[in-house]
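> pasting the sequence and the predicted coordinates here, then a few questions.
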Amino acid sequence: MARAGITPERLIGVGAELADEVGIERVTLAEVARRFDVKTASLYSHVANTAALSEGIALLALTEMADRLAIATAGKAGRDALAGLANTYRDYAHAHPGRFAATLVPLSSEAAAASDGPRHVHLTEAVLAGYTLSPETHPHAVRLIGSTVRGFITLEAAGGFAHSAPPASDSWIAIIDALDALLTHWPTSPDSERIAS
């Protein structure tokens, strides 16, 4: 790859491609520099270090996923919207495993403020609009969906379901159905004296 025309955007793009090929944990500035056929030191004018590069890849992935989520959930409600949301995350993780993995690492406060993370929350809340949930339950429901979907995808990527039946795809459908049922019948009168254990 030619050395001319290196920009922060191109550098992050190459890093994202590398992450999908070898895993985000193996992405370094030195390896990206080899892709550009330049010395590692020449990249420091574009990105501070490998951690900043990984954060840039995460920001790129969050934007790409948010764009896809908006399309997948537009005009849908209830289970259809929920499935559109969940399937978009899973499809993206299958197509871009390194980029998806980059989003699982907490961002710095500065990066988080500049990220499309809030769009993910807003899009999930839009899905929740198809259910009769009270506003105060929305944060809990957003966290439930996010942790369930991302947890399944992460375990699947690690081969956690590869050696047992039924196929992961069957469990995925069952989980979407279960989430839909829970969101449809969310408890509306929590016991104020109940203590979480």
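Received the coordinates, thanks.
> CA atoms for contacts and neighbours, from now on please.
OK.
> and the helix or strand harbouring Ala141, how far out from the chain middle?
Assessed by DSSP states H and E, Ala141 sits inside helix 138-157. Distance, stretch centre to chain centre, for helix 138-157: 10 Å (CA atoms, centre = their mean, to the nearest Å).
> what is the subsequent helix or strand relative to it?
helix 168-184.
> put this beside the first:
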Amino acid sequence: MVRVGLTTERLVRAGAELADEVGFDEVTVTALARRFDVKVASLYAHLKNSQDLRTRIALLALEELADEVADALAGRAGRDALAAFAAAYRDYARRHPGRYAAAQLRLDPETAAASAGVRHAQMTRAILRGYDLAEPDQTHAVRMLGSVFHGYVSLEAAGGFSHTPVDPQQSWDWIVDSLDAVLRSRAAH
């Protein structure tokens, strides 16, 4: 019998909240059952297993992040679009550390192709159109932006910048300016 009030969507959202609280690696069906004060077996009417839960949280996180980035990009181009994209990405990672970690989950190819990850790639390429990059430079730029943004927010979340008097926001702005300069110079080639 399915417990009244439990739905797959409600469980996934609660799992995402749990991920933000305790870390994505700690999210399991058992932990979620404790949160709802129900037996683990009662959740299997909605979820296959912990991997299914983790995949659904990853898909939710990718969708949320894509929505926030799309809102931030609306009406922007060039450096302004790059900065808005970067800020939305960083802000999401700071507000939702567990969900951000979930968004990094490696998905099987079929799931990945149907996920909001495709929207992320499309939005990144839309920003890069403002820099007039041809292939393969555009693909290199997509990888560079993803690597730099992910690396920075991961180091920042781990406290990697707490030992210096320089404000991390100043470094972030310097990085965005540098990326903009690199992209403009590559387009000139």
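Nice, I can see it. All of these numbers come straight from a predicted model, not from anything done at the bench.
> so for the helix holding Ala141 of structure 1, what gets flagged as buried?
For helix 138-157 of structure 1, burial by neighbour count (16 or more other CA atoms under 10 Å) applies to 138, 141-142, 145-146, 148-150, 152-154, 156-157.
> against which helices or strands is it packed?
Packed against helix 138-157 of structure 1 by the contact rule (3 or more CA pairs under 8 Å, 6 or more residues apart in numbering; DSSP states H and E) you find helix 78-95, helix 117-128, helix 168-184.
> try 10 Å this time
Secondary-structure packing of helix 138-157 of structure 1 (3 or more CA pairs under 10 Å, 6 or more residues apart in numbering; DSSP states H and E): helix 78-95, helix 97-102, helix 117-128, helix 168-184.
> mean deviation (superposed) between that helix and structure 2, please.
When structure 2 is overlaid, helix 138-157 of structure 1 sits 0.7 Å from its aligned residues on average, using mean CA distance after the TM-score superposition for structure 1.
> so Gly5 of structure 2: helix, strand or coil?
coil (DSSP: H, G, I helix; E, B strand; the rest coil).
> residue contacts, it?
Gly5 of structure 2 makes contact with Leu11, according to CA atoms under 10 Å, 6 or more residues apart in numbering.
> alignment lookup: it to structure 1.
Taking TM-score structural alignment, the alignment pairs Gly5 of structure 2 with Gly5 from structure 1.
> looking at the buried residues of helix 138-157 of structure 1, spot the one nearest Ala19 of structure 1.
Ala157 (14.1 Å; CA to CA).
> and that closest one, how far is that from Tyr92 of structure 1?
Distance, Ala157 of structure 1 to Tyr92 of structure 1, by CA to CA, to the nearest Å: 12 Å.
> before we move on, what about Thr73 of structure 1?
Taking CA to CA as the measure, Thr73 of structure 1 and Tyr92 of structure 1 are separated by 15 Å.
> between these two, point out the one with more neighbours.
Thr73 (21 against 16; other CA atoms under 10 Å).
> spatially nearest residue to the more buried one (excluding sequence neighbours)?
Ala81 (5.0 Å; CA to CA, 6 or more residues apart in numbering).
> does that neighbour touch Leu179 like I think?
No - the criterion here is CA atoms under 10 Å, and Ala81 of structure 1 misses it with Leu179 at 11.9 Å.
> neighbour count: those two, which is higher?
Neighbours were counted for Ala81 of structure 1 and for Leu179 using other CA under 10 Å; Ala81 has more, 24 against 21.
> who's in contact with that one?
Ala81 of structure 1 neighbours (CA under 10 Å, 6+ apart): 69, 72-75, 87, 123-124, 126-130, 180.
> ok, 8 Å please
72-74, 127 (CA atoms under 8 Å, 6 or more residues apart in numbering).
> one step back: and the buried residues of helix 138-157 of structure 1 as CSV, adding distance to Ile175 of structure 1?
Shown next, in CSV, are the buried residues of helix 138-157 of structure 1 (distance: CA to CA, whole Å):
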residue, distance to Ile175 of structure 1
His138, 19
Ala141, 15
Val142, 15
Ile145, 10
Gly146, 13
Thr148, 8
Val149, 9
Arg150, 12
Phe152, 9
Ile153, 12
Thr154, 15
Glu156, 13
Ala157, 17
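> quick check, nearest of these to Ala51 of structure 1?
For the buried residues of helix 138-157 of structure 1, the nearest to Ala51 of structure 1 is Thr154 (20.9 Å; CA to CA).
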